[in-house]
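S.K.: Sequence first, predicted model second:
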Amino acid sequence: MSATPRDPRNARSAEQGGHGNIGLAGLIVGAIGVVFGDIGTSPLYTIREAFSPHYGLVANHDTVLGLLSLVFWSLMLVVTLKYVTIIMRADNEGEGGIMALMALAQRTMPSGSKSTYLVGILGVFGASLFFGDGVITPAISVLSAIEGLEVVAPQLHSWIVPLTVLVLVALFATQRFGTARVGRVFGPITGLWFLVLAVLGVVNILHEPEVLKAINPYWAVQFFINHSWHGIFILGAVVLAVTGGEAIYTDMGHFGARPIRYAWYFFVLPSLMLNYLGQGALVLEDPTAIRNPFYIGVPEWGRIPMIVLATAATVIASQAVITGGFSVARQAMQLGYIPRMQIKHTSSEAIGQIYIPAINWSMMVIVVALVLGFQTSSALATAYGISVSMTMLIDTLLLAIVARALWPSWRRFVLPLCLLFLVFDIAFVIANGAKVLQGGWFPVLLGVVLFTLLRTWRRGRTLLSEELRKIGIPLVDFLPSLMLAPPVRVPGTAIFLTSDNSVVPQALMHNLKHNKVLHETNVFLTVEILAVPYSHRRLLVESLGDGFHKVRVRFGFMETPDVPLALMQACDQSDLVFDPMETTYFASRETVVARARRGMPVWRDRLFAVMLRNAAPATGFFRIPGNRLVELGAQIEI
């Protein structure tokens, strides 16, 4: 049921997530530490929020069992069946996430078609919404963990927000050092967290084993019968239990599908469900426990250690969101949806461990602002869920496209299931839509702003390329005319970076105009970012005669482009020889001028101009040495 055939070596690498020869057990432990941090901290606030006053639920027998049944079947159908069992099979050469799924769906359609464009819109909008809810995860998780201090000592209430901000600022400030060393302890700590969740759940269930009946879907149906049509709005709280399901799919490339599935089926899901049932048992026994059933269910002697463990678990969950943000940002950069940014590698062993300063500090500002603005995890819960439920809806639509095109033997089973998933997704969207005025507007607004930025950058780059093509001279006409009256040739190799190798690069025209010389060897270099994670054919070299060559260097969207290193490989595939000390790179740096009634609205043209001006230069992004670089400017109207 794999979406695309893969080279066995790449499949093995993808299955191990780039962790070399680490065994299955090691990958399972690593997956527990990184992949399930978001969904694993949901018990801190899900049941409590379901009984918050604005839902109007009374903690009686039928309501508690109905709520627990909704949580159980949401975990089973949305996370277990949809994401872990089915959608994780839609891997883009081992990589997951909505951007990878979008690229996979687009590969099933004609290039440049309207359907390809619409799928791109869906994917980018879903990624924007996912980020919008993703920045809430660190805020609500750490805040809900530290709020346990109120249960132990109510007089410490005024310290909760300052301590939360301190923990979050420290977390973001340490990102530049990398997560290689810290990551080794993530698995054991999160494993201990899930083990404690299970033990607490069992202890509380033993007091009220009646809650085990909640596994029967009858109680979920009865809940809607008892609460009529407005019962659907409780799904706005139930969705808190499944937030993190999309993140499981996003992190698939780090560890592979099999370790994640084993960890979920046999450890994470049972631990979560036991704890939810245990909280329900506590509420049945003592209805006043609804004010914070998670911490009240912990023995008094263990509450301080539990706050420490919960804070550690939420920091790890936040770490997973932050590093996931770095990975998604790099994918978006490679696919041409956001400007190039500085990327720092924090590990010499694992290429996936990166640090993007601009993303890191932007996320920190937003997360701290959320804590200071909402003050409590209950207030943040009203903002949580709307964006991620819309992302889940888009995932289902993209899954249906992939299944229909690439899974002929399975689509008769998967497509009907997609209809079932759509029912759940639409219900979650409707339920969370009711929270828009209470705080749900924030992630939606953030998602719309990000979507506008991504689409403006993509469209602006297209318009810029079209303008350059209009004013450019076709290469096929230029070279013969150049050789009729050749300029002075100087030793060495000149590499001209161009996005369109069918026209003469602006840098070459400026060099001829001002310096009136031509190098002995001239290379028209185009860097291509493919819609697959890894490129299996790095270089394409074409000789044009008279010392001119076309070279295409291809990278996958999960790779870090290194042009000089890739060009060294060309020596083995052609007669080209790249001596680093005899090679000069030429690049043009365009300045955009906005004009009315052309391309995009003027405000988007100006926005694109600002983004282009602040983008990291392509030369730095492609690791071209600055001491071998000549940049020439050009002014372009769009």
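M.R.: Cool, got the structure.
S.K.: CA atoms for contacts and neighbours, from now on please.
M.R.: Noted.
S.K.: if we look at stretch 260-274, which residues are touching it?
M.R.: When contacts are defined by Cα atoms under 8 Å, 6 or more residues apart in numbering, stretch 260-274 is touched by residues 28-29, 31-32, 35-36, 40, 43, 72, 75, 80, 84-85, 194-195, 197-198, 201-202, 248, 252.
S.K.: repeat that with 6 Å
M.R.: Residues from elsewhere that reach stretch 260-274 (Cα atoms under 6 Å, 6 or more residues apart in numbering): 28, 31, 194, 197-198, 201.
S.K.: What of stretch 165-184?
M.R.: Residues from elsewhere that reach stretch 165-184, judged by Cα under 6 Å, 6+ apart: Thr346.
S.K.: Repeat that for stretch 533-544.
M.R.: 549-558.
S.K.: Please apply the same query to stretch 454-470.
M.R.: By Cα under 6 Å, 6+ apart, stretch 454-470 touches 337-338, 608.
S.K.: switch to 7 Å and redo it
M.R.: Contacts with stretch 454-470, where a contact means Cα atoms under 7 Å, 6 or more residues apart in numbering, come from 336-338, 503, 599, 604, 608, 638.
S.K.: where's it relative to the chain centroid, distance-wise?
M.R.: A distance of 24 Å separates the C-alpha centroid of stretch 454-470 from that of its chain, computed with Cα atoms, centre = their mean, to the nearest Å.
S.K.: in it, what's buried?
M.R.: 454-461, 463-464, 468-469 (16 or more other Cα atoms under 10 Å).
S.K.: for stretch 303-316, same thing?
M.R.: Across stretch 303-316, burial judged by 16+ other Cα under 10 Å covers 303-304, 306-307, 309-316.
S.K.: Out of the residues you listed, list just those in strands.
M.R.: Using DSSP state E, no member of the buried residues of stretch 303-316 sits in strands.
S.K.: Select from those residues every entry located in helices.
M.R.: Judged by DSSP state H, the buried residues of stretch 303-316 include 303-304, 306-307, 309-316 as members of helices.
S.K.: quick one: the helices in the stretch 251-400 of the chain?
M.R.: 252-255, 257-263, 269-285, 293-296, 303-334, 357-374, 377-381, 386-406 (DSSP state H, counting those that start in this stretch).
S.K.: let's bring in a second one:
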Amino acid sequence: MGLGLAALGIVFGDIGTSPLYTLKTVLDTVGRADAPTVLGILSLLVWTLVVVTTLKYVTVAMSIDNHGEGGILALMALVGGKARKRPVIVAIGLFGAALIYGDGAVTPAISVLSALEGLNMVAPSFQPWVLPAAVAILVALFVIQPFGTATIGKAFGPVMALWFLALAAMGIGGILHHPAVLAALDPRYGLAFLVSGGLKAFLILGGVFLCVTGAEALYADMGHFGSRPIRLSWVAVVFPCLVINYAGQAAMVLEQGQVDGNIFYRLCPGPLLVPLVILATLATIIASQAIITGAFSMTRQAIRLGWMPRLMVTQTSAEGYGQIYVGAVNWLLMLVTLGLALAFRKSDSLASAYGIAVSLTMLMTTVLLFIAMREIWRWSVPVAGAVAGCFLVVDLAFFTSNLVKLLDGGYVPLLLAALVYGVMWVWHRGTRAVSARLNENTVAVGDFTAQAVARRTPRVPGTAVFLTRTATDVPPSLVWHVEHNKALHENIVVLTVETGHVPYVAEAEHLAIDEIAPNFWRARAQYGFMEHPDIPVLLREAAQHGCDLGLDDATYYVGHATIMHRDDGKGLPRWQEAVYAALERNASHVGDVLRLPADRTVELGRQVFI
């Protein structure tokens, strides 16, 4: 129950604030409030929540986890190592993850604006202040990120619990005025609306889709709480409260016969309007915080999997592993979010830019789920195809209807996703090219030791740890060190750090170390993509593997590559090399990422032509 309450504050903020603008957006598009239309739209909202959120994500997706972790990147890592067409799977997973960044920029802007627009109903004179107030709240939200949210985060659950109770109470009040609205729970009303409305009714699905824009977060945040608390919160609290509120809004429209104004706030009694605006603003801030935290977590996963440049990840709380801060992502998200708020100015305008990125992400998740059904669950093609096919039809319908928004602002999150995907793709290609070039210059261990003996290379006391990307032989950095310093430490450890396709690696499997020549050790450190590497702490365990070298005072040697363009026509295109070089120059230092002691770390520079 405690974890379920916490999940209310972290997981359900986005989908929980959708009633602020979803039905209003759909009815503004339709422009009429007759019973068949309103009941048809309500039926579509309810059954979209059932099929997409309850069946696809809560039931199926959350049953396919990568050692407890969820989300499209964790799913990609899970099935990518088991399926044959890995490049295709990786491309699907990465672009789906990139799309979430686009959604992460739109969500805070549309949520905060939609909450503050309730002030227009308190007094029309507040209207000029809605946008400035939204900008101020958004700036404050991003500015407090470096301090962490551990303290205020404890209040997220109770605040969201109060929010969902308010949704239900308002919805019940509306339903009591027009109980016949409950007939829309019958899916035939939604189907009849789609069939009779033709193409225009189909295009309305783009607005209906807004009710499930936070569903992907349920799967992505599974690692923080586990599946049971999230499922409990959804079934017992969130889903019924959302359905009741949408039904109450629809009942209000049927009773009053108009679609003008803010339908959500019309449900609220006048004396309680100001407290509701305050509660809605708090709920949207919490929803925005969840999106920002999710962007940080996904960035860490992408970095550890080798798909993003090294960025400084700061742990802001000792209590929760998910409490992290990534400065570069925070400030870029802030700039884009503020730009969207200032450009679109109103929540109903921003709705045109919302949904297309999330619908495409959900479509890609369905493809990966089908592969997981076949590869992980070993389902037959007909069974997996039937289940995934149903989800695919729904996802395609929503994505196709959202394409109408493309020129009205839908291109914004797609453009952001394309930029993020481009960075991922170029970084990975550049990293592989650098590794290939370095592996061309390795020297066999036997040859290296023979040369050291032949040249009578002096050995100095102490231990040197060379960090390298090469998995075999002697790395170029060690060869370069001996050639220029004319000396060699008494004990040499060559260490390669790898990231697996699982979130966590058993502690006993973190380090493997072998003596491949007298006083020459080859070590391999392996971490999961959700772990923080700490090499000095890890090497203290070397004695348990037979390597008692006194590594507490070791000197660490880290290579620093200056990227150059190779002119033999075998390298990367010049623009890719230039982009990768810029990313490499601005990436965090390897020593900081691996927590190497600064006073015992030596950087070896070299040019690498790719």
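M.R.: Thanks, I have it. Keep in mind it's a predicted model, so treat the numbers as computed, not measured.
S.K.: pull the longest strand from the first structure.
M.R.: Counting by DSSP E, the longest strand found in the first structure is strand 517-529.
S.K.: The second structure: matching residues for that one?
M.R.: Counting by TM-score structural alignment, strand 517-529 of the first structure falls onto residues 487-499 of the second structure.
S.K.: circling back: out of the helices of the stretch 251-400 of the first structure, the one nearest Thr108 of the first structure is which?
M.R.: Smallest distance to Thr108 of the first structure across the helices of the stretch 251-400 of the first structure (Cα to Cα): 6.4 Å, for helix 386-406.
S.K.: by contact count, what packs against the closest one?
M.R.: Applying 3 or more Cα pairs under 7 Å, 6 or more residues apart in numbering; DSSP states H and E, we find helix 386-406 of the first structure packed against helix 98-106, helix 114-134, helix 411-433.
S.K.: Mean neighbour count, those: which tops it?
M.R.: helix 98-106 (a mean of 25; mean count of other Cα atoms under 10 Å).
S.K.: What mean distance separates that helix from the matching residues in the second structure?
M.R.: Its aligned residues in the second structure lie a mean 0.4 Å from helix 98-106 of the first structure after superposition (mean Cα distance after the TM-score superposition for the first structure).
S.K.: where do the helices sit along the stretch 51-200 of the second structure?
M.R.: Using DSSP H, counting those that start in this stretch, the helices of the stretch 51-200 of the second structure run over residues 72-80, 86-116, 119-122, 127-143, 150-153, 156-177, 187-203.
S.K.: What is the nearest of the contacts of stretch 454-470 of the first structure to Arg330 of the first structure?
M.R.: Closest approach to Arg330 of the first structure among these (Cα to Cα): Ile338, at 8.9 Å.
S.K.: Can you tell me what His549 of the first structure aligns to in the second structure?
M.R.: In the second structure, His549 of the first structure lands on Trp521 (TM-score structural alignment).
S.K.: so can I have a markdown table of the helices of the stretch 51-200 of the second structure showing distance to Glu319 of the second structure?
M.R.: Formatted as a markdown table, these follow (distance: least, Cα to Cα, whole Å):
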| stretch | distance to Glu319 of the second structure |
| --- | --- |
| helix 72-80 | 23 |
| helix 86-116 | 25 |
| helix 119-122 | 37 |
| helix 127-143 | 21 |
| helix 150-153 | 8 |
| helix 156-177 | 16 |
| helix 187-203 | 45 |
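S.K.: Centre-most residue in the second structure?
M.R.: Met298 (3.7 Å; Cα atoms, centre = their mean).
S.K.: What does Asp500 of the first structure correspond to in the second structure?
M.R.: Using TM-score structural alignment, Asp500 of the first structure sits opposite Thr470 in the second structure.
S.K.: Revised request: answer the last question for Asn627 of the first structure.
M.R.: So, by TM-score structural alignment, Asn627 of the first structure is matched to Asp599.
S.K.: okay, now that match: neighbour count?
M.R.: 8 (other Cα atoms under 10 Å).
S.K.: Return the distance of it relative to Ala554 of the second structure.
M.R.: For Asp599 of the second structure, the distance to Ala554 of the second structure equals 11 Å [Cα to Cα, to the nearest Å].
S.K.: does the alignment partner in the first structure of Ser588 of the second structure count as helix, strand or coil?
M.R.: Superposed on the first structure with TM-score structural alignment, Ser588 of the second structure falls opposite Ala616. Per DSSP: H, G, I helix; E, B strand; the rest coil, the secondary structure class of Ala616 of the first structure is coil.
S.K.: In contact with Ala616 of the first structure: list those residues for me.
M.R.: 340-342.
S.K.: sorry, back to before: touching the match of strand 517-529 of the first structure from outside, list them.
M.R.: The contact list for stretch 487-499 of the second structure (Cα under 7 Å, 6+ apart) reads 304-305, 457-471, 482, 519-529.
S.K.: Check those residues for burial and list the buried ones.
M.R.: Using 16+ other Cα under 10 Å, the buried members of these are 304-305, 457, 462-471, 520-529.
S.K.: need the contact list for Val208 of the second structure.
M.R.: 22, 26, 45.
S.K.: Please identify the helix or strand for the aligned residue in the first structure for the last one.
M.R.: So the one you mean is Leu45 of the second structure. Aligning on TM-score structural alignment places Leu45 of the second structure opposite Val71 in the first structure. Element membership for Val71 of the first structure (DSSP states H and E) is helix 61-74.
S.K.: try Thr463 of the second structure
M.R.: Assigned by DSSP H and E, Thr463 of the second structure falls within strand 459-467.
S.K.: Just give me the mean distance for that strand relative to the first structure.
M.R.: With mean Cα distance after the TM-score superposition for the first structure, strand 459-467 of the second structure averages 0.4 Å from its match.
S.K.: Quick one: list the elements packing against that strand.
M.R.: Judged by 3+ Cα pairs under 7 Å, 6+ apart, strand 459-467 of the second structure is in contact with strand 488-499, strand 555-564.
S.K.: Distance to Tyr189 of the second structure for the ones you listed - can I get that in a markdown table?
M.R.: Listed next are these as a markdown table, based on distance: least, Cα to Cα, whole Å:
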| stretch | distance to Tyr189 of the second structure |
| --- | --- |
| strand 488-499 | 51 |
| strand 555-564 | 62 |
